[in-house]
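In: Pasted the sequence and its predicted model underneath.
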Amino acid sequence: MCHGGWCFEQLTRRLRGAGHTVHPLTLTGLSERSHLLHGTVNLDTHIQDVVATLEGENLRDVTLVGHSYGGMVITGAADRAPDRVRCLVYLDAVVPAHGDSCWSLVSDQERRWYVDVDETGCASRVLPIFDARATSHPIASLLQPLRLTGDLGHIERRDYVYAAGWADQSPFTTTYQKLSADPGWTTHALPGGHNLMRDNPDELAAILDRAASH
């Protein structure tokens, strides 16, 4: 939420140095694309952002990485482009099923943040702790339920990377514990805060390297 592809800069540099092709995306209505924000920018818009990149760059055997809200987006993109996506990595993120929304998966604390909309009336405000480049986030993308057409059975590997260093209680602890007991998932815990790509770029790059090379 509220961030752009620039938040992955340290991680992108490390992965490219290891020989990977990396496409850090800024979703419609955010950061340097904030001029595209309007009331109809929703989850489908953001899923299409990813699918359009996969198709436009003719990418295959892709590992999609979604941070936080981005778990909604990569799940939908994998469903819509099954012939292009091989692996999903949820980076301290929501893990939705069909019919879930970001709103339905988070706590009341996050919901209170979401409904504190800015002067546009259609976007959740930036939190004071965010990078100065962050911008308001289209609230429709948080409210819209995810619609899946399949079971994502084509995905060869699913990883969950949990941030164990939240200053207060993490909203993702239950998700991490559940997936740790699921043999269909590979789970990891890193000591940093929610923005693991900033706090733990080396460890995270190693995890992504293994996932992409699986």
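Out: Good, I have the coordinates. Numbering: from 1, shown residues only.

In: from here on, contacts and neighbour counts on C-alpha atoms
Out: Will do.

In: most remote residue from the chain's center?
Out: residue 119 (25.6 Å; CA atoms, centre = their mean).

In: ok, now how distant is that one from residue 125?
Out: 9 Å (CA to CA, to the nearest Å).

In: any idea how far residue 141 is from the nearest residue to residue 10 once chain neighbours are set aside?
Out: Closest residue in space to residue 10, ignoring its immediate chain neighbours: residue 201 at 6.4 Å, by CA to CA, 6 or more residues apart in numbering. Distance, residue 201 to residue 141, by CA to CA: 27 Å.

In: dropping in the other structure now:
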Amino acid sequence: MAALAFVDAFVPADGDSVWSLANQRYRDVFLAGAAGDGLTCPPPSHLDPRCRPHPVGTFLQAIRLTGAWRAVRTKAHVAATGWEGSPFIAAHERLRADPAWRTHLVDCAHDVPRLAPAALADILLGLA
């Protein structure tokens, strides 16, 4: 693998889950969303209308990582700064201080590929 990019996302360690990384505000959103059918969380209304409900189990499932990702030479984190309350800024700030990571800021909301496709394409092509 030539590069690894996290785009407006958590950067988990072995055993982490979205649930363990999210703050209480987002956990409450997940629970409220799952109240409808107990299985899925509907997308927020401000997102792309093509978005579909997200299985709640994927928020809870812990990831298992071997550590092989550390051998990837080029690692990048892209943070979207155009939305209030982003849970991903803390990860971005932590990685910004790590010389093994390249960090980028994009002025848009969370759906970076749809809202800033040219900026994202430039960042990703720069990793190649």
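Out: Yes, it's here. The structure displayed is predicted, hence computed values, not measured ones.

In: Give me the TM-score for this pair.
Out: Superposed pair, TM-score by TM-score structural alignment, normalised by the length of structure 2: 0.90. Supporting alignment: 127 aligned residues with a CA RMSD of 1.5 Å.

In: picking up where we left off before, so the residue farthest from the centre of structure 1: helix, strand or coil?
Out: The three-state assignment at residue 119 of structure 1 reads coil, by DSSP: H, G, I helix; E, B strand; the rest coil.

In: what's the answer for residue 30 of structure 2, then?
Out: helix.

In: what sits against it?
Out: 41, 56 (CA atoms under 8 Å, 6 or more residues apart in numbering).

In: just to revisit the earlier point, residue in structure 2 paired with the residue nearest to residue 10 of structure 1?
Out: When structure 2 is aligned by TM-score structural alignment, residue 201 of structure 1 is paired with residue 117.

In: same question, residue 162 of structure 1
Out: So, by TM-score structural alignment, residue 162 of structure 1 is matched to residue 79.

In: Excluding chain neighbours, what is closest to that match?
Out: residue 8 (4.6 Å).

In: Run a quick neighbour tally on the one you found.
Out: Residue 8 of structure 2: 24 surrounding residues under other CA atoms under 10 Å.

In: if I pick it, what's in contact with it?
Out: Applying CA under 8 Å, 6+ apart, the residues near residue 8 of structure 2 are 77, 78, 79, 80, 88, 110, 112.

In: can you check residue 64 of structure 1 too?
Out: Contacts of residue 64 of structure 1 (CA under 8 Å, 6+ apart): 74, 85, 87, 88, 89.

In: And the residues you listed, which is closest to residue 100 of structure 1?
Out: residue 74 (13.7 Å; CA to CA).

In: which residue numbers in structure 2 go with the strand or helix carrying the closest one?
Out: Following DSSP states H and E, one finds residue 74 of structure 1 within helix 70-80. Alignment note (TM-score structural alignment): helix 70-80 of structure 1 is unmatched in structure 2.

In: So what does residue 22 of structure 2 match up with in structure 1?
Out: Residue 22 of structure 2 maps onto residue 106 in structure 1, by TM-score structural alignment.

In: What is the burial count for its match?
Out: Neighbours of residue 106 of structure 1 (other CA under 10 Å): 14.

In: and it, what is it in contact with?
Out: If you count contacts by CA under 8 Å, 6+ apart, then residue 106 of structure 1 has 94, 171 around it.

In: same thing but at 7 Å, please
Out: Neighbouring residues of residue 106 of structure 1 by CA atoms under 7 Å, 6 or more residues apart in numbering: residue 171.

In: Assumed residue 55 of structure 1 was part of a strand.
Out: No - going by three-state DSSP, the assignment for residue 55 of structure 1 is helix, not a strand.

In: ok, residue 50 of structure 2 to residue 64 of structure 2 distance?
Out: Counting by CA to CA - residue 50 of structure 2 and residue 64 of structure 2 are separated by 30 Å.

In: which non-adjacent residue is nearest the residue most central in space within structure 1?
Out: In structure 1, the C-alpha nearest the mean C-alpha coordinate belongs to residue 70, at 1.9 Å (CA atoms, centre = their mean). Distances taken as CA to CA, 6+ apart place residue 93 nearest to residue 70 of structure 1, at 6.8 Å, with adjacent residues excluded.

In: The residue mapped onto that neighbour from structure 2: neighbouring residues, count only.
Out: With TM-score structural alignment as the criterion, the equivalent of residue 93 of structure 1 in structure 2 is residue 9. Residue 9 of structure 2 has 19 neighbouring residues, counting by other CA under 10 Å.

In: In this structure residue 9 of structure 2 contacts residue 88, no?
Out: Yes - taking contacts as CA atoms under 7 Å, residue 9 of structure 2 lies within contact range of residue 88: 5.6 Å.

In: Which residues are in contact with whatever residue of structure 1 lines up with residue 60 of structure 2?
Out: Using TM-score structural alignment, the equivalent of residue 60 of structure 2 in structure 1 is residue 143. By CA under 7 Å, 6+ apart, the contact list for residue 143 of structure 1 reads 101, 102, 103.

In: Good, we can wrap up now.
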